[in-house]
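Novice: only geometry, no sequence info:
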């Protein structure tokens, strides 16, 4: 993503759905967040966790019950569970001739993503 964004002649927009098991598993989060802040119109990242740790639930509980000095920015605001068709629809552009979808992950995830993308109308020549 960085090479695309830093190339002044490249006008490609990048939408990243980044799924991990836990928050601690998110690699390069600071760098990705920095790119999203620096290129808000061209780079969007949406994080999904399979498991949200007890720490997040305790923080949310404190925020709601005690109205502690926690801010919503300090709480998990990404997705929870597995990547769904609805998440793809919400966080990625609709199928179009100039759209490309790059998948990277374990085989079961790629198989599920192929099914979701097919169902949403992304043709095989749009998927890599």
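Specialist: Right, received. Where do you want to start? Fair warning: this is a prediction, and the values are worked out from it, not measured in the lab.
Novice: Going by C-alpha atoms from here, please, whenever you check contacts or count neighbours.
Specialist: Will do.
Novice: The helix or strand harbouring residue 61: what's the following helix or strand?
Specialist: Counting by DSSP states H and E, the element that carries residue 61 is helix 54-66. Helices and strands here follow DSSP H and E; after helix 54-66, the next one along the chain is strand 79-80.
Novice: one more structure, for comparison:
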């Protein structure tokens, strides 16, 4: 089971930055990394990065083929300086709930299919 968190019903449960599409190495992803592997984050660099509110998802839809062309010359979108480990833990909890619900929905669908309904 691989729930597509970019679509309903899951997307609305994630952070505002995620929903904006400006979320590559921004607050959303950086928060998750801070929660699980803070040793991988260059804190001084992260805190110094200005917000980049360009939507990467819209840029991809519009045919942009590189981060630079998409509006992210430093390869990030969003606001990494605002990331916190607390937000990351909350996001991980939400993602876990989404996966659990998706598995249960699939199990129900499989059961219904084997019962002829």
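Specialist: That came in fine, so what should we check first? Because the structure is a prediction, the values reported are computed rather than measured.
Novice: Quantify their similarity with the TM-score.
Specialist: The TM-score (TM-score structural alignment, normalised by the length of structure 2) is 0.24; 57 aligned residues with a C-alpha RMSD of 5.3 Å.
Novice: Going by neighbour count, list what's buried in the helix holding residue 61 of structure 1.
Specialist: Using 16 or more other C-alpha atoms under 10 Å as the test for burial, helix 54-66 of structure 1 gives 59, 60, 63.
Novice: again with stretch 98-110 of structure 2
Specialist: For stretch 98-110 of structure 2, the neighbour count (16+ other C-alpha under 10 Å) marks 98, 99, 102 as buried.
Novice: Serialize these to TSV and add fields for secondary structure and distance to residue 91 of structure 2.
Specialist: Shown next, in TSV, are the buried residues of stretch 98-110 of structure 2 (DSSP: H, G, I helix; E, B strand; the rest coil; distance: C-alpha to C-alpha, whole Å):
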residue	secondary structure	distance to residue 91 of structure 2
98	helix	10
99	helix	12
102	helix	16
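Novice: List the buried residues in stretch 35-49 of structure 1.
Specialist: 35, 36, 42, 43, 44, 45, 46, 47, 48, 49.
Novice: Would you mind measuring the gap between the ends of it?
Specialist: Distance across stretch 35-49 of structure 1, first residue to last, is 20 Å (C-alpha to C-alpha, to the nearest Å).
Novice: try stretch 20-31 of structure 2
Specialist: Termini of stretch 20-31 of structure 2 sit 16 Å apart (C-alpha to C-alpha).
Novice: Can you tell me the element residue 69 of structure 2 falls in?
Specialist: According to DSSP H and E, residue 69 of structure 2 maps onto helix 67-70.
Novice: whoops, residue 86 of structure 2 was the one
Specialist: Using DSSP H and E, residue 86 of structure 2 sits in helix 85-114.
Novice: same for that helix, what does it pack against?
Specialist: helix 27-36 (3 or more C-alpha pairs under 8 Å, 6 or more residues apart in numbering; DSSP states H and E).
Novice: What is the subsequent helix or strand relative to the helix it packs on?
Specialist: Criterion used, DSSP H and E; the element after helix 27-36 of structure 2 is helix 43-48.
Novice: And whichever helix or strand comes after that next one, what's buried?
Specialist: Beyond helix 43-48 of structure 2 on the C-terminal side, the first helix or strand identified by DSSP H and E is helix 56-61. Using 16+ other C-alpha under 10 Å as the test for burial, helix 56-61 of structure 2 gives 56, 57, 59.
Novice: Any buried residues in the helix holding residue 69 of structure 2, and which?
Specialist: Result for helix 67-70 of structure 2 [16+ other C-alpha under 10 Å]: buried residues 67, 70.
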